[in-house]
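A.B. asks: Curious how this folds, go ahead:
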Amino acid sequence: MKKLFLGLGLVAGTFAFAQTSPSFGLKAGLNISSISDDGYEDSKSKAGFYGGVFMNAPLSEQFSIQPEVLYSQMGAKTTESVNGNVFGGTYTSKTSNSVNLDYITVPVMFQFHATPNFYLEAGPEFGFLVGAKAKGDTTTTTTIGDTTTTSSESGTLDIKDQTSKFNMGAGLGLGFNFTPNFGINARYVAGFTDISKQSNGEDGTTSTSNDNNKNRNNTFQVGLSYKF
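C.D. replies: Okay, the predicted model is just below:
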């Protein structure tokens, strides 16, 4: 709860520093997310969506601060293949897993306007988990003599109880405003916190749900914005 108040406090504090009336807008776009290598050595990026609202408060002619509230889909994909022999034949089993993490994020970006239309930005991002699921699809192909059979199965597992409820990172990006109302933005957000939930063992030691590996969200975002 204290972390939520911290994020909301930074948003509210921007009004005190604004030199002129702030403007409000909508933004949405594409997430290309991944999870750091610890415990997910074979992970690959997955595509997702982000969208929400923002407020832009000018601090001077060249500087402004932009807090946002976004719904953001993160996670990663993994693929595993197993080959073997069975009943005088061979089999190949391929499993594709997708870790889907949904957050409400509160980025607070400090922007430097190099020109009236082009800006650079950097700042912290606070994320609050709203959903976490792991989906797996397995396809098995078996060949015995001249006969080949293929079977498949899939399943979804809720992993919210094994995932940390809070995520924090730092964003670095740039943007270009085509008009006073429409613009494009690209941003990379590097995670600082472990997404695996910590737990205390009977011996008093602290561990995570992923064998003490540190797994962090990393996300590249690109999208459009509309300012009222």
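A.B. asks: make it CA atoms for all contacts and neighbour counts henceforth
C.D. replies: Noted.
A.B. asks: Tell me where this structure has helices.
C.D. replies: 2-17 (DSSP state H).
A.B. asks: quick check: longest strand of it.
C.D. replies: strand 118-144 (DSSP state E).
A.B. asks: Give me the buried positions along that strand.
C.D. replies: By neighbour count with 16 or more other Cα atoms under 10 Å, strand 118-144 contains the buried residues 118-129, 131-134, 136, 138, 140, 142-143.
A.B. asks: go on, stretch 76-94?
C.D. replies: Ala76, Lys77, Thr78, Tyr91, Ser93, Lys94.
A.B. asks: got a list of contacts for it?
C.D. replies: 33-35, 40, 42-46, 95-100, 138-145 (Cα atoms under 8 Å, 6 or more residues apart in numbering).
A.B. asks: where along this structure do the strands fall?
C.D. replies: Using DSSP E, strands in the chain cover 23-35, 43-44, 46-58, 63-86, 89-113, 118-144, 147-158, 166-177, 182-191, 198-200, 206-208, 217-227.
A.B. asks: so can I have JSON lines of those strands showing distance to Leu4?
C.D. replies: Listed next are these as JSON lines, based on distance: least, Cα to Cα, whole Å:
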{"stretch": "strand 23-35", "distance to Leu4": "21"}
{"stretch": "strand 43-44", "distance to Leu4": "30"}
{"stretch": "strand 46-58", "distance to Leu4": "17"}
{"stretch": "strand 63-86", "distance to Leu4": "12"}
{"stretch": "strand 89-113", "distance to Leu4": "9"}
{"stretch": "strand 118-144", "distance to Leu4": "8"}
{"stretch": "strand 147-158", "distance to Leu4": "24"}
{"stretch": "strand 166-177", "distance to Leu4": "9"}
{"stretch": "strand 182-191", "distance to Leu4": "17"}
{"stretch": "strand 198-200", "distance to Leu4": "19"}
{"stretch": "strand 206-208", "distance to Leu4": "22"}
{"stretch": "strand 217-227", "distance to Leu4": "19"}
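A.B. asks: I'd like the structure of this one too, to check against the first:
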Amino acid sequence: MKLNNQSVAGIVIILFTFFASLQTQAQVTFRPGLRAGANFSHFTKGNNYYYDPYNPNSNSSSNNIDYSTKTSFYIGFYGALKLSKYYTLQPEIDYSSQGSNYSSSTNRNVDLNVDYLSFEIMNKFTFNDKFNVHLGPTLDFVVNKNFDTDTNVDMAFVLGMGVNLTPNFGIEARVKKGIIPVIDFDSNHTNVVFSIGGTYTFDVK
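C.D. replies: So this is what the prediction gives:
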């Protein structure tokens, strides 16, 4: 059974509604929040094949290809479902602007931009009410791009850590590694993203 973007969004909304209803239980709290910050992304070198985004049929072996880091942004919201003192289940929906800077032996240099709508399930472990480590999977759908990607979906894994500066404000840093090639399946160029930013969690009474 295939799910389109609207179906996935509907499922996520239902999950958020379900999580919010659980806040009536004494041992469970639910707090929505916002997150935003900077992305530092690139494509992996893969099998070192030449790829010209403006001439995709010109692939050949080359040792002078570089997929370097480009800077962009992310923004999203989340629902923090605290199930115990140390563990929080945190579904998220993010708009993540990614891609890579591309340079070749022909002196072509261009930013390859690909933006995703990301659906993430974070497992957050909190220590001393301040420091946390979080990890989980994400399913990303392409919503904007300036070159031909080989697929319009990516699956990735996220590992991060954060600090709660106040009960509402926090900072966090993450690494996300995609597993589906973005361009040229033979060359296996996948997403790598390092992100750093802030969070704001709302109080719900």
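A.B. asks: for the strands of the first structure, which one sits closest to Phe17 of the first structure?
C.D. replies: strand 46-58 (8.1 Å; Cα to Cα).
A.B. asks: what does the closest one correspond to over in the second structure?
C.D. replies: Taken onto the second structure by TM-score structural alignment, strand 46-58 of the first structure occupies residues 70-82 there.
A.B. asks: center of the first structure, which residue is that?
C.D. replies: Met74 (3.2 Å; Cα atoms, centre = their mean).
A.B. asks: mind listing what that one touches?
C.D. replies: Counting by Cα under 8 Å, 6+ apart, Met74 of the first structure has contacts 31-34, 46-48, 100-103, 217, 219.
A.B. asks: which one in the second structure is aligned with Phe110 of the first structure?
C.D. replies: Phe110 of the first structure maps onto Asn123 in the second structure, by TM-score structural alignment.
A.B. asks: how much space between that match and Lys176 of the second structure?
C.D. replies: 14 Å (Cα to Cα, to the nearest Å).
A.B. asks: Mind telling me what Lys27 of the first structure corresponds to in the second structure?
C.D. replies: With TM-score structural alignment as the criterion, Lys27 of the first structure matches Arg35.
A.B. asks: Show the contacting residues for that match.
C.D. replies: Contacts of Arg35 of the second structure (Cα under 8 Å, 6+ apart): Ile75, Gly76, Phe77, Tyr78, Gly197, Gly198, Thr199, Tyr200.
A.B. asks: And these, which is closest to Phe30 of the second structure?
C.D. replies: Tyr78 (10.3 Å).
A.B. asks: what's the closest non-adjacent residue to the closest one?
C.D. replies: Spatial nearest neighbour of Tyr78 of the second structure, excluding adjacent residues (Cα to Cα, 6 or more residues apart in numbering): Glu92 at 4.2 Å.
A.B. asks: Not counting its neighbours along the chain, what's nearest Ala20 of the second structure?
C.D. replies: In space, Ala20 of the second structure is closest to Phe30, 5.8 Å off (Cα to Cα, 6+ apart).
A.B. asks: I'd guessed that neighbour sits against Thr17; true?
C.D. replies: No. Here Phe30 of the second structure does not reach Thr17: they are 10.4 Å apart, not a contact under Cα atoms under 8 Å.
A.B. asks: Of those two, which one has the most company?
C.D. replies: For Phe30 of the second structure versus Thr17, the count of surrounding residues by other Cα atoms under 10 Å is larger for Phe30: 24 against 12.
A.B. asks: need the contact list for that one.
C.D. replies: Neighbours of Phe30 of the second structure in contact, by Cα under 8 Å, 6+ apart: Phe19, Ala20, Leu22, Gln23, Gly79, Ala80, Leu81, Lys82, Val204.
A.B. asks: Kindly report the same for Ser96 of the first structure.
C.D. replies: Lys77, Thr78, Thr79, Glu80, Gly136, Asp137, Thr138.
A.B. asks: Next, find the distance separating the residue mapped onto it from the second structure from Tyr67 of the second structure.
C.D. replies: Residue correspondence to the second structure (TM-score structural alignment): Ser96 of the first structure is matched to Asn109. Distance, Asn109 of the second structure to Tyr67 of the second structure, using Cα to Cα: 10 Å.
A.B. asks: Relative to Gln98 of the second structure, how far out is Lys124 of the second structure?
C.D. replies: For Lys124 of the second structure relative to Gln98 of the second structure (Cα to Cα), the value is 24 Å.
A.B. asks: oh sorry, the question was meant for Ile65 of the second structure
C.D. replies: Counting by Cα to Cα - Ile65 of the second structure and Gln98 of the second structure are separated by 19 Å.
A.B. asks: can you tell me which residues contact the aligned partner of Gly99 of the second structure in the first structure?
C.D. replies: Counting by TM-score structural alignment, Gly99 of the second structure lines up with Gly75 in the first structure. Gly75 of the first structure is in contact with Ser33, Ser34, Ile35, Ser45, Lys46, Ser98, Val99, Asn100, Leu101, Asn217, counting by Cα under 8 Å, 6+ apart.
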